[in-house]
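>>> pasting a predicted model and its sequence here:
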Amino acid sequence: MGRLAGRTAVVTGASRGIGRAIALRLAADGADVAVHYGGSESAANETVARIEKAGGHAFAVRAELGTAGDVDTLFTGLERGLAGRPLDILVNNAAALPAGPIETDTPEQFDHLFAVNVKAPFFIIQRALPLLRDGGRIITLTSVATRVALPGQTSFAMGKGALETMTLTLASALGTRGITVNAVAPGATKTDVNVPVFEAPGIEEFLTGQTALNRLGRAEDVADAVAFLASDDGRWITGQVLDASGGLHLGVRS
C-alpha cells in the first residue's frame, strides 16, 4: 500500500502540466484525488483515466477560478466526490499566466491574475478548513519569481509573494490542529502546457545555463517535492517555501 493510502486530496489545475503530475504522483502514493480543472474537461478526464489505469482512484471537479461563485462550485463537486469523507491534502496549483511588463499590464489583467492566483487559493483554504482533517496538509505552488527580479512578470511575482506570506501566517494559525502549510516554488519547468515558451531561439539553452543542475525542470520534479510535503515524512515542516527549481539563478556558474 502507498504511503498516502486511505487519504484524500484535491489538486487545483490538475488537468495538465505540473498539476497533472502532482495528481498522478499523489494517486500513485495511494491517495484518492479530486482532479480540478477550469476549462478542458477532456484533459481532466485523461488525468483521471491515467490514475485509474494505474490502479488509483480519482474524480474530476470543474470550477472556473477567478469568476463569481468559483469556490462554491468547486466545493459542491468536491464534497459530492468525497461522499462524506474528510479531506487530507489540499494542493493549490492552478494559476493564471504572467502578464506584463508594467508598461503593458492593464487593470483588467491585474485583477484577473490576482483573482485566480491569490484570492482563489485563500478562499479555497478558508472553505476547506471544516473539511480538512487534523494533521492535514496544505501545499501551494509559488515561483522562483519571488526571489529573483523578473521585470516581465512583476504582477505575477507580486501574487506569488502574497501566497508565500499567506503560507507563513497560516502555518502559525493552523499548527495547533497539526496541519502543515507549505509552498513549493518551481523554476524553469518544461511541461506539455508551456512548450511554446521554450521554443524561442536560445531560451532553453540560456535557462539551462542559469540552473545549477544544468537542465530544465520537469513536472515530475515538482510533483515529487509536493508528495514529500504531503507525506508523513513532511510532518515536521511547516511555514516553509521549498525551492524546486534545480538551483535556478543561484549565481554565476563557474
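Yep, it's here.
>>> contacts and neighbour counts: CA atoms only from here.
Noted.
>>> residue 159 contacts residue 118, doesn't it?
Yes - between residue 159 and residue 118 there is a contact under CA atoms under 8 Å: 5.9 Å.
>>> number of nearby residues for residue 178?
By other CA atoms under 10 Å, 16 other residues sit near residue 178.
>>> name the SS class of the closest residue to it other than its chain neighbours, please.
Nearest residue to residue 178 in three dimensions, chain neighbours excluded: residue 135, at 4.2 Å (CA to CA, 6 or more residues apart in numbering). Look at residue 135: counting by DSSP: H, G, I helix; E, B strand; the rest coil, its state is strand.
>>> ok, residue 135 - how many residues close by?
16.
>>> likewise for the one 5 residues further on?
A total of 26 residues lie near residue 140 under the criterion other CA under 10 Å.
>>> now it, what's its secondary structure?
Applying three-state DSSP: residue 140 is strand.
>>> so who does it touch?
For residue 140, the contact set (CA atoms under 8 Å, 6 or more residues apart in numbering) comprises 91, 92, 93, 121, 163, 167, 182, 183, 184.
>>> what do you get for residue 216?
188, 189, 190, 204, 207, 208, 246.
>>> now residue 102
With the criterion set at CA under 8 Å, 6+ apart, residue 102 makes contact with 151, 152, 154, 155.
>>> look up how far residue 110 lies from it.
Separation of residue 102 from residue 110 (CA to CA, to the nearest Å): 10 Å.
>>> shared neighbours of these two, anything?
By CA under 8 Å, 6+ apart, the residues touching both residue 102 and residue 110 are residue 155.
>>> do a quick rundown of the strands in the stretch 151-254 of the chain.
180-186, 189-190, 217-218, 241-244 (DSSP state E, counting those that start in this stretch).
>>> out of these, which gets nearest to residue 49?
Nearest to residue 49, of all those, is strand 217-218, at 21.3 Å by CA to CA.
>>> tell me which residues are up against the closest one.
186, 187, 188, 189, 190, 191, 245, 246.
>>> one more time with 7 Å, if that's ok
188, 189, 190, 191, 245, 246 (CA atoms under 7 Å, 6 or more residues apart in numbering).
>>> next, format the strands of the stretch 151-254 of the chain as TSV and append mean neighbour count and distance to residue 43.
Listed next are the strands of the stretch 151-254 of the chain as TSV, based on neighbours: other CA atoms under 10 Å; distance: least, CA to CA, whole Å:
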stretch	mean neighbour count	distance to residue 43
strand 180-186	26	22
strand 189-190	20	18
strand 217-218	20	19
strand 241-244	20	25
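>>> and here is the other one:
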Amino acid sequence: MGQVMARRFAREGAKVMVAGRNKDNLRNLADEIDGSSCGCDITNQADLRALVAATLDRFGKLDVAINATGYGLLKPFLETTRADLDYMTAVQFTGPFQFFQEVLKGMADSGSIIQISSATATIMLDNHAAYMGTKAGIDHVIRCIANEYGERGIRANSISPGLTDTPMTSEAFQTPAFVELFRKEYPLGRIGTVEDVAEAALWLASDACFMTGQNLQVNGGLTLRRNPRQKEIEALLSSSAT
C-alpha cells in the first residue's frame, strides 16, 4: 500500500522519501520514482528522528507524512498474549505516535499528516481485537493532532480501507470463495484496491482538501454493513476443504 502511494505521489510531481525496514526494496523503489530512501523501524524513535532529519536534509522541507505500517494479527481474544500486545502496540500505536511527534517537529506551518487505519477500527471482525484497538486508538490521536496543530495550518486525517489485496492479506486472496464472502458486504460491489487508498491520500495531501481530524472511509460502504463472522468463515473453509 505504501509503495503504491509513493508511486502515485511521484507521478504527481512530489519528491518522495520512502522508509521501512527492507533497505534493498526501499532503494529499488526510490530509484524507480526518482526519490530517496531511509531505513527506519517505526518502533525505534532514533530511527524516526533520523528519518525526518534525512528528509529535511534531502528536500529542504516536509509537507506530507503518511504512516502505512500494520501488523495483521488474527488471534482469539483469550489467546492473545502479552508479547502479542506489546508488539502490536509498538507497531500500531507507540511507533505511529512517536512518528507523528518527530514529523510535527520538522514540518513547517502547513502540511498534511495521514494515517492508514482500517474499517475494523469502526466495525467488528472476530479475532482481531489487538489490531482493531490500536488502530482505533491512533485514529483518536490523529484527531488530537488536528485539534492542536490546526492553528499551524497542519491537517491530520485517517483513511480506513476494508479488505484490500496486499502482501499482508495475500494468503486470503488465494481462496476466491473467501473473498466473495467479504465482497457481498460492500454496497459498491467490489473489494477495495491499493489504488483507491492512494487516490484518497493524494486528495488529503492536496491544498484543495479542507478537512482535518476525520476518518475517511475508503471502503466502498463496508461500514454500512459488516464483516463476516468467524463461524461463517470457518464454515466456508470447511466446505472448501471437503
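Alright, I've got the coordinates. Model, not experiment: these values are computed from the prediction.
>>> which of the contacts of residue 140 of the first structure lies closest to residue 233 of the first structure?
residue 182 (13.5 Å).
>>> the closest one matches what in the second structure?
By TM-score structural alignment, residue 182 of the first structure lines up with residue 157 in the second structure.
>>> is it true that its match touches residue 215?
Yes - when contacts are counted by CA atoms under 7 Å, residue 157 of the second structure is listed as touching residue 215 (5.9 Å).
>>> now residue 75 of the second structure: closest residue in space, sequence neighbours ignored.
Per CA to CA, 6+ apart, closest to residue 75 of the second structure is residue 127, 4.8 Å.
>>> mind listing what that neighbour touches?
74, 75, 76, 77.
>>> sec struct for the second one, please.
In the three-state summary, residue 75 of the second structure is assigned as coil, counting by three-state DSSP.
>>> I'd guessed it sits against residue 129; true?
No - contact criterion CA under 7 Å: residue 75 of the second structure and residue 129 do not qualify, at 8.1 Å.
>>> show me which of those two is the more surrounded one.
Taking neighbours as other CA under 10 Å, residue 75 of the second structure and residue 129 compare with residue 129 leading, 20 against 16.
>>> what sits against the more buried one?
Contacts of residue 129 of the second structure (CA under 7 Å, 6+ apart): residue 77.
>>> 6 Å instead, please
Not one residue lies near residue 129 of the second structure by CA atoms under 6 Å, 6 or more residues apart in numbering.
>>> swap in residue 119 of the first structure?
So residue 119 of the first structure contacts nothing (CA under 6 Å, 6+ apart).
>>> and the longest helix along the second structure, which residues are buried?
When the second structure is scanned for its longest helix (criterion: DSSP state H), the result is helix 129-149. Using 16 or more other CA atoms under 10 Å as the test for burial, helix 129-149 of the second structure gives 129-143, 145-146, 149.
>>> got the angle between it and strand 154-159?
Angle between the axes of helix 129-149 of the second structure and strand 154-159 is 160 degrees (criterion: axes from the mean of the first three to the mean of the last three CA atoms, to 10 degrees).
>>> what's in contact with the host helix or strand of residue 111 of the first structure?
For residue 111 of the first structure, the host element (DSSP states H and E) is helix 107-114. Applying CA under 6 Å, 6+ apart, the contact partners of helix 107-114 of the first structure are residue 96.
>>> helices of the first structure, start to end?
17-28, 41-53, 70-82, 107-114, 120-128, 154-174, 203-209, 219-230.
>>> okay, buried residues for the second one please.
When you say that, I think you mean helix 41-53 of the first structure. 43, 44, 45, 46, 47, 48, 49, 50, 51, 52.
>>> same check on the shortest one?
Of the residues in helix 203-209 of the first structure, those buried under the neighbour-count criterion (16+ other CA under 10 Å) are 204, 207, 208, 209.
>>> gap between the corresponding residue of the second structure for the last one and residue 53 of the second structure?
Translated: residue 209 of the first structure. The alignment partner of residue 209 of the first structure in the second structure, by TM-score structural alignment, is residue 184. Residue 184 of the second structure sits at a distance of 46 Å from residue 53 of the second structure (criterion: CA to CA).
>>> with residue 155 of the second structure instead?
In terms of CA to CA, residue 155 of the second structure sits 21 Å off from residue 53 of the second structure.
>>> neighbours around residue 62 of the first structure, how many?
Applying other CA under 10 Å, we find 23 residues neighbouring residue 62 of the first structure.
>>> mind listing what it touches?
Counting by CA under 6 Å, 6+ apart, residue 62 of the first structure touches 36, 37, 38.
>>> for the residues you listed, which one is nearest residue 225 of the first structure?
Nearest member of those to residue 225 of the first structure, counting by CA to CA, is residue 36, at 19.7 Å.
>>> what does the closest one align to in the second structure?
In the second structure, residue 36 of the first structure lands on residue 19 (TM-score structural alignment).
>>> and residue 142 of the second structure, how close does it get to residue 132 of the second structure?
Taken as CA to CA, the span from residue 142 of the second structure to residue 132 of the second structure is 15 Å.
>>> how close does the residue most central in space within the second structure get to residue 223 of the second structure?
Here the mean C-alpha position of the second structure is nearest to the C-alpha of residue 116 (CA atoms, centre = their mean), at a distance of 2.5 Å. According to CA to CA, residue 116 of the second structure stands 16 Å off from residue 223 of the second structure.
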